[in-house]
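**Student:** Provided below for reference: sequence and predicted model.
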Amino acid sequence: MARRRIAGSGGTLILDSQGLSLYLEQDRSVLALVRAALERGANRVVSGATLIEAHHSGIKSARWHFVLSQLDIKPLSVEWSKEAADLLTRAGLHGHKYAIDAIVAVTAIHQPGPVVILTSDVDDMAKLCGERVTLVAV
């Protein structure tokens, strides 16, 4: 994957499960995008639910803790849970397959813009987020 420049300053970079997994694996493209976000002063955010989805026994504990120390982990509130359910309904989606995507979308919607999500699921995230965020496929 070629290195992409995301214009602007500040804002927020959100990692979905695949984005976080690739960051943990030190994928060059994702590392470059995270570094670029840091250089432009963007918040680097992950939903607490994403931690559960991305974690597995093959991750070295030291790497896990280091990566998480670099991110702002957002908890899921009751309010955001309801908003995620509403997003799913409006997008015509339902069930566990889309639940964490909806949580990531709500997390993104509540962050200062411009907001960029690194995701492996551009189609579903586009249905959930609409024009409110920029999606970067990883």
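**Tutor:** Happy to help now that I have it. Numbering: from 1, shown residues only.

**Student:** C-alpha only now, for contacts and for neighbours.
**Tutor:** Will do.

**Student:** how about the strands of the protein, start to end?
**Tutor:** Per DSSP state E, the chain carries strands over the ranges 12-15, 43-47, 72-74, 115-119, 134-137.

**Student:** name the helices or strands packed onto the third one?
**Tutor:** Contacts defined by 3 or more C-alpha pairs under 8 Å, 6 or more residues apart in numbering; DSSP states H and E place strand 72-74 against strand 43-47.

**Student:** Contact partners for the residue nearest to Ala126 when sequence neighbours are not counted?
**Tutor:** In this structure, Ala126 finds its nearest non-sequential neighbour in Leu135, 7.5 Å apart by C-alpha to C-alpha, 6 or more residues apart in numbering. If you count contacts by C-alpha atoms under 8 Å, 6 or more residues apart in numbering, Leu135 has them with 116-119, 122, 125-126.

**Student:** out of those residues, who's nearest Leu33?
**Tutor:** Compare each of these with Leu33 using C-alpha to C-alpha and the shortest gap goes to Leu118, at 8.8 Å.

**Student:** Surely that closest one and Asp16 touch.
**Tutor:** Yes - in this structure, Leu118 is within contact of Asp16 by C-alpha atoms under 8 Å, at 6.2 Å.

**Student:** alright, now check it against this:
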Amino acid sequence: MKAPAARSLVLDSQGLSLLLRNDRQMITRIEAARRVGVPVLVSALTVVEAVHGKTDTARLHWVLSRLQVQDVTHADSLTAVRLLSEAGGLHGHKYAIDALVAAMALRVPGPVLVLTSDRDDWTKLCGGRVQIKDV
């Protein structure tokens, strides 16, 4: 059975990094989502995780202007704690950002498609509650 069409597209840090580097495949994916009215979401934490000293600041601002940057909420922090616990007691130090981004992905309209380079982490944290596509 085919997975239902996504109502939200979430980028992890690798997805955002690819956009910042003007990766053609990532740009094509984002534009395809936009054409069918699927919002492209990124956590404010993902922005911090993806940016480095060589990031072009003007490009960063332009890319972010075309995405929906989601704030981290108190509820997200509690959901992240629960996700870490349910995933077998993963430690917040190593998985904190992934868990908080996963919490955000679970609160936005679903079905949610996550573009990530960390399939294993997302599977541990969300199980089958999100669709995962490798980048």
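**Tutor:** That came in fine, so what should we check first? Please read these numbers as outputs of a predicted model, since none were measured by experiment.

**Student:** Now Pro111 of structure 2: closest residue in space, sequence neighbours ignored.
**Tutor:** Ala6 (4.9 Å).

**Student:** One more: Pro39 of structure 2?
**Tutor:** In space, Pro39 of structure 2 is closest to Ser8, 5.4 Å off (C-alpha to C-alpha, 6+ apart).

**Student:** okay, now the one you found: neighbour count?
**Tutor:** A count of neighbours around Ser8 of structure 2, defined by other C-alpha atoms under 10 Å, yields 19.

**Student:** Next: the one 3 residues further on.
**Tutor:** Summarising burial for Leu11 of structure 2: neighbours were counted as other C-alpha under 10 Å, giving 25.

**Student:** thinking again about what came up before, from Asp56 of structure 2, how far off is the aligned residue in structure 2 for the residue nearest to Ala126 of structure 1?
**Tutor:** Superposed on structure 2 with TM-score structural alignment, Leu135 of structure 1 falls opposite Ile132. Per C-alpha to C-alpha, to the nearest Å, Ile132 of structure 2 is found 28 Å from Asp56 of structure 2.

**Student:** Then Leu113 of structure 2?
**Tutor:** For Leu113 of structure 2, the distance to Asp56 of structure 2 - C-alpha to C-alpha - is 27 Å.

**Student:** Out of the two, name the residue with the larger neighbour count.
**Tutor:** Shown here are Leu113 of structure 2 and Asp56; by other C-alpha under 10 Å, Leu113 has more neighbours (21 against 12).

**Student:** Need the counterpart of that one in structure 1.
**Tutor:** Counting by TM-score structural alignment, the partner of Leu113 of structure 2 is Val116.

**Student:** longest helix of structure 2?
**Tutor:** Looking across structure 2 with DSSP state H, the single longest helix is helix 92-107.

**Student:** That one against structure 1, how far on average?
**Tutor:** Compared with structure 1 after fitting, helix 92-107 of structure 2 deviates on average by 1.0 Å (mean C-alpha distance after the TM-score superposition for structure 1).

**Student:** and that helix with strand 112-116, angle?
**Tutor:** Here the directions of helix 92-107 of structure 2 and strand 112-116 differ by 140 degrees (axes from the mean of the first three to the mean of the last three C-alpha atoms, to 10 degrees).

**Student:** I figured Val101 of structure 2 was touching Ser43, is that so?
**Tutor:** Yes - assessed by C-alpha under 8 Å, Val101 of structure 2 is found in contact with Ser43 at 6.1 Å.

**Student:** got the buried residues for the longest helix of structure 2?
**Tutor:** Residues of helix 92-107 of structure 2 classed as buried: 96-106 (neighbour count, 16 or more other C-alpha atoms under 10 Å).
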